[in-house]
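> got a sequence here, can you model it:
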Amino acid sequence: MSAISGRGATVNQGSARFALPAREADGDWLDARDSLDGAAPPLRTSVTPERARTIISRNQSPDIGFDRSINPYRGCEHGCIYCFARPTHAFHDLSPGLDFETRLFAKPEAATLLRRELAAPGYVCKPIAFGTNTDPYQPIERDHRLTRACLELLAETGHPVTITTKSDRVLRDLDLLHAMARQELVSVCLSITSLDPRTARTLEPRAPHPARRLAAVRRLAEAGVPVQVSIAPIVPQITDHEIEALVAAAAAAGARGIGFIPVRLPHEVAPLFRAWLDAHYPDRAAKVMAVIQAMRGGRDNDPGFHSRMRGQGPWAALIAQRVTVAARRHGLGRERIMLRTDRFRPPLLPGTQMSLF
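Model prediction:
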C-alpha cells in the first residue's frame, strides 16, 4: 500500500469482527474534478451531527486514572495511525481506517446534555477526562466549539477536568483554563511522540507540528495551568531513540511531569499499522513488529489490564527505565496532579427556581 497525502491510514478496510464491508478510498465529485490529471483524489473530511442521549461515558478499568470522560466528537482528523480508538468506528458500520479520520461526527448538544447530567440528583463529582478517545481539540473544534462549551459549564459549576490533546488549539481556551487552574480545577497533558517533523507527519499527519505543541506547554505553564507531557505512544525502532530528548524538551518548556505508553495495537489497529509500516518504513517493518510482539507476550497486542499500558519483558523494562532516569535528571515528577472536587455546585436546569439559601 502507498501513503495517502495528509492521511494516516493507507487503507479503508472493514472489520472482520462485525462483517464490515471494505470501502473504497475515494472522495466526492469535487475530488474527481480536481484530479483530472490522473493523480489520486484527496480525501475530504465530512462532519455529521450525532444526536447523543448522554455525554458522560463511564469506565471501571483498574489501570485508568479516571472513571468518567467526555468525547464531543467521534472519529479524529489528526489521523494518528496508532490510535486505539479507531476500532470504535466499526461499531457504526464505518471503517477504522480512512473513515475514522475523514468521516467524523460532532455532538452539538454536548453542553446541554452535560448540564442535565451534572444536575441529576445523586451526581457525585469526580474529575471528568477529555481526550480519552478522540482529540477534543482536533481541527473541527475551531468551528464547532463543543469542547469550549463544555468547559464553560464546568467552570461555571466548579467541576474538575483533565484534558489530553495533541493540539496547540487548547490555547484558544486559555482564559477558561487559567481561571480554573487558580481554583485547582484543571490539568492539561500535551501528547508529543516525536520532535522530528517528518516522523510526526507520518505518524499523526494532521496534528500540529511538535514545536507548536511544546510552545503550548510553555504558554500553559506560564499561565499557571498545571501541564504535563505524554510520550504516547513510544514506537520501537521509530521514535524510541528520542525518549531522552523528548523528556528534556518537556522540562525546558515547563512541564510538571512526564508519562509514556508503548504503542498498543488493539483489534483493527494492528493490520492498519502493519500497512502503514510497509508504506513508510519497509526497511525496518519486520524489526518494529518483532519488538512490539516481544513487549506484548508474542502477539501484536496485549489487552490485559496494567500490562497493556506498560508492556512486558526486557524491551518494555528498558523503555520504562530510560523514561524514569531522564525524568529524574530533569526534575520531572510522575505523580498525578490532584484536583479539587469540593467546589462543585450542580447547575440549574432551564425553568428551575434558584435557591434562597
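> alpha carbons only for contacts and neighbour counts from here, please
Fine.
> neighbours around Ile337, how many?
Neighbour count of Ile337, defined by other CA atoms under 10 Å: 16.
> pretty sure it contacts Cys189?
No - applying CA atoms under 8 Å, one finds Ile337 not in contact with Cys189, separated by 10.5 Å.
> which residue ranges form the helices in the chain?
For the chain, the helices defined by DSSP state H cover 29-34, 98-102, 110-118, 141-144, 146-157, 174-182, 197-203, 210-222, 243-253, 269-280, 285-295, 307-310, 313-329.
> possible to save the ones you listed as a markdown table with mean neighbour count and distance to Leu20?
Output for these, formatted as a markdown table (neighbours: other CA atoms under 10 Å; distance: least, CA to CA, whole Å):
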| stretch | mean neighbour count | distance to Leu20 |
| --- | --- | --- |
| helix 29-34 | 12 | 25 |
| helix 98-102 | 26 | 12 |
| helix 110-118 | 19 | 29 |
| helix 141-144 | 13 | 29 |
| helix 146-157 | 20 | 30 |
| helix 174-182 | 18 | 41 |
| helix 197-203 | 19 | 25 |
| helix 210-222 | 20 | 35 |
| helix 243-253 | 21 | 38 |
| helix 269-280 | 20 | 15 |
| helix 285-295 | 19 | 26 |
| helix 307-310 | 18 | 26 |
| helix 313-329 | 16 | 34 |
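> second chain to compare with the first, below:
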Amino acid sequence: MIPHPIHGRGAQSAAVPQRFGLSAREADGDWLDAQGGVDGPAPKLRTTVTEERARSILSFNRSPDIPFDRSINAYRGCEHGCVYCYARPSHAFHDLSPGLDFETKLFAKPDAARLLRAALAKPGYKPAPIAMGTNTDPYQPIEARYRLTRAVLEVCLETRHPVTITTKSVRVLRDLELLTQLARLNLTAVSISVTSLDPRLSGLLEPRASAPAKRLDALAQLAAAGVPAHVSVAPVIPAITDAYIEGILEAAAARGVQTASWIMLRLPHEVAPLFREWLGVHYPDRAGKVMAIVQSVRGGKDNDSRFCERMKPRGVWADVFRTRFRLACQRLGLNRDQPALDCTRFVRPEPGGQLRLF
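Reported below is the predicted structural model:
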C-alpha cells in the first residue's frame, strides 16, 4: 500500500509498461531527500501539453463490438484521470506511462479541424457518424484553452456531418448553441458517463471530471435544449459503484434523458495493475472481493480482449447487473426510441476549404 496517496490524480504511480521492455522509473533517496525527506509528500504534479502536428485526424475501425466505424481524438491523454480508463495503455506507444503520465503529459492536435475538412473533401469519402470521446475526453480541462472540440463541431455543422460526443464534463454546455443547431438537423447526440452518485467516490475514481450532480444537470440542460441526451452508466465496478445503477437511471430519466447504456469494468494491459494499486490505497478492505467478481465475468482473467467478448461480460454477476439495468430501464421508459442520425444532409467541402454552393 502506498503511504501517501496522490490526491487529485487517479493513478497512484507512473507504472511504466513492461510489455515494451521499457525500464521502470524509481526515485532514489537523494531525490527524495531534496523534496523534503524520504517520508515526506511528493511534489505536486503539473500538467503539460505538447502540440502534435498530426497528418490525419479520422481514425477508422472494423471492430464488431462498438457501434461506430470512425472517430476523432483531438487530444492524447486525459487530465480527468479516471483510474479505470481503458485508453491508458495507448500512452505506452509514446514511451510514456499509462499511469501518471497519461493524466499529466498530454498532447493536443491544433490542426484537428483543418485535417477533418481535408478528410471530408476527399472524393471517395462517405459520411457516417463520427464519434468523439472514444480514447480521450473531448471536454477535458485543456479544451477551454485549445477549443479543438468546438472547431470540429463547427466543421460538422458546416458540412452537415453527423457527430456523437461522450464526455464526463459539464464543459460540453459551452458548445450548447452549436449542439442545438446540429440537433435540429438530427446530426448529433451527447452521452454523459455517470459512474456513481457519490461525489467523494467520484473524486477518487475520476478526480478531475465533473461531479455527478453537475453531470446530471448537464444532461437536463441538453435535453431541455432538444439535444438527444444519453446517460452511460460506465463503468460498473462491482462492490464499488454497482449500487448506484438504478439511482443513476432514475435521476437521468427525471431530467428528460430517454436512452441509457451500461458497460462493465474493463482492465486491459496496464490498467489492471493500476486499478489493483488504486484498490489497495482506497479500498483495501474489499480489494479481493472486487477483483474476484471482475475475474468471474472475464473467464477467470483480469480482462478478455477478444473481439465479440471484450464488451460482453459473462457469468452470474454479469447477469445480475444486466437484469437490474434492463428492469430499471423498462420501469423508467428508457430506450423505447433510439433514432439514427441523418447522413443524407452531408455537403462535401471543396479541397480549398469552401463548401460547394450547388
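> can you give me the TM-score here?
After superposition, the two chains reach a TM-score of 0.94 (TM-score structural alignment, normalised by the length of structure 1), with 352 aligned residues with a CA RMSD of 2.1 Å.
> on that earlier part again, I'd like the helices of structure 1 laid out as JSON lines, including distance to His89 of structure 1.
Below are these laid out as JSON lines (distance: least, CA to CA, whole Å):
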{"stretch": "helix 29-34", "distance to His89 of structure 1": "24"}
{"stretch": "helix 98-102", "distance to His89 of structure 1": "6"}
{"stretch": "helix 110-118", "distance to His89 of structure 1": "19"}
{"stretch": "helix 141-144", "distance to His89 of structure 1": "19"}
{"stretch": "helix 146-157", "distance to His89 of structure 1": "20"}
{"stretch": "helix 174-182", "distance to His89 of structure 1": "31"}
{"stretch": "helix 197-203", "distance to His89 of structure 1": "19"}
{"stretch": "helix 210-222", "distance to His89 of structure 1": "27"}
{"stretch": "helix 243-253", "distance to His89 of structure 1": "31"}
{"stretch": "helix 269-280", "distance to His89 of structure 1": "11"}
{"stretch": "helix 285-295", "distance to His89 of structure 1": "24"}
{"stretch": "helix 307-310", "distance to His89 of structure 1": "21"}
{"stretch": "helix 313-329", "distance to His89 of structure 1": "29"}
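> indicate which one of those is closest to Val263 of structure 1.
Nearest to Val263 of structure 1 among the helices of structure 1 is helix 285-295 (7.6 Å), distances taken as CA to CA.
> distance from the closest one to structure 2 after superposition?
Following superposition, helix 285-295 of structure 1 is found to deviate from structure 2 by 0.3 Å on average (mean CA distance after the TM-score superposition for structure 1).
> elements contacting that helix?
Packing partners of helix 285-295 of structure 1 (3 or more CA pairs under 8 Å, 6 or more residues apart in numbering; DSSP states H and E): helix 269-280, helix 313-329.
> longest strand in structure 2, please.
Using DSSP state E, we find that the single longest strand of structure 2 is strand 229-236.
> circling back to that earlier point, will you turn the helices and strands packed on helix 285-295 of structure 1 into a markdown table that also has distance to Pro347 of structure 1?
Converted to a markdown table, those look like this (distance: least, CA to CA, whole Å):
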| stretch | distance to Pro347 of structure 1 |
| --- | --- |
| helix 269-280 | 40 |
| helix 313-329 | 40 |
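> any idea which of those gets closest to Leu174 of structure 1?
Smallest distance to Leu174 of structure 1 across these (CA to CA): 26.6 Å, for helix 313-329.
> now that closest one: which residue numbers in structure 2?
Under TM-score structural alignment, helix 313-329 of structure 1 corresponds to residues 315-331 of structure 2.
> which stretch among the helices and strands packed on helix 285-295 of structure 1 comes nearest Ser194 of structure 1?
Of all these, it is helix 313-329 that lies closest to Ser194 of structure 1, at 14.2 Å by CA to CA.
> helices or strands up against that closest one?
The contact analysis (3+ CA pairs under 8 Å, 6+ apart) places helix 313-329 of structure 1 against helix 243-253, strand 257-262, helix 285-295.
> mean per-residue distance, it versus structure 2.
On superposition with structure 2, the mean distance recorded for helix 313-329 of structure 1 (mean CA distance after the TM-score superposition for structure 1) is 0.5 Å.
> that helix versus strand 227-234: what angle between them?
Counting by axes from the mean of the first three to the mean of the last three CA atoms, to 10 degrees, helix 313-329 of structure 1 points 160 degrees away from the direction of strand 227-234.
> got the contact list for helix 313-329 of structure 1?
Contacting residues not belonging to helix 313-329 of structure 1 are listed as 240, 243-244, 247-248, 257-258, 260, 262, 291, 294-295, 310, 333 [CA atoms under 8 Å, 6 or more residues apart in numbering].
> equivalent analysis for stretch 341-352 of structure 1, please.
For stretch 341-352 of structure 1, contacts defined as CA under 8 Å, 6+ apart pick out 115-116, 118-119, 125-127, 156-160, 185, 354.
> quickly check those for the two that are furthest apart.
Farthest-apart pair in those is Pro127 and Met354; separation 25.4 Å (CA to CA).
> and those two? which has more neighbours close in?
Pro127 (21 against 8).
> now do the contacts for the alignment partner in structure 2 of that one.
Under the alignment (TM-score structural alignment), Pro127 of structure 1 pairs with Pro129 of structure 2. Counting by CA under 8 Å, 6+ apart, Pro129 of structure 2 makes contact with 68, 70, 161-164, 341, 343.
> which one of those is nearest to Ile57 of structure 2?
Nearest member of the contacts of Pro129 of structure 2 to Ile57 of structure 2, counting by CA to CA, is Arg70, at 10.0 Å.
> quick check: closest non-adjacent residue to the aligned residue in structure 1 for that closest one.
In structure 1, the residue matched to Arg70 of structure 2 (TM-score structural alignment) is Arg68. Leaving aside its chain neighbours, Arg68 of structure 1 sits nearest to Arg58 (4.4 Å; criterion: CA to CA, 6 or more residues apart in numbering).
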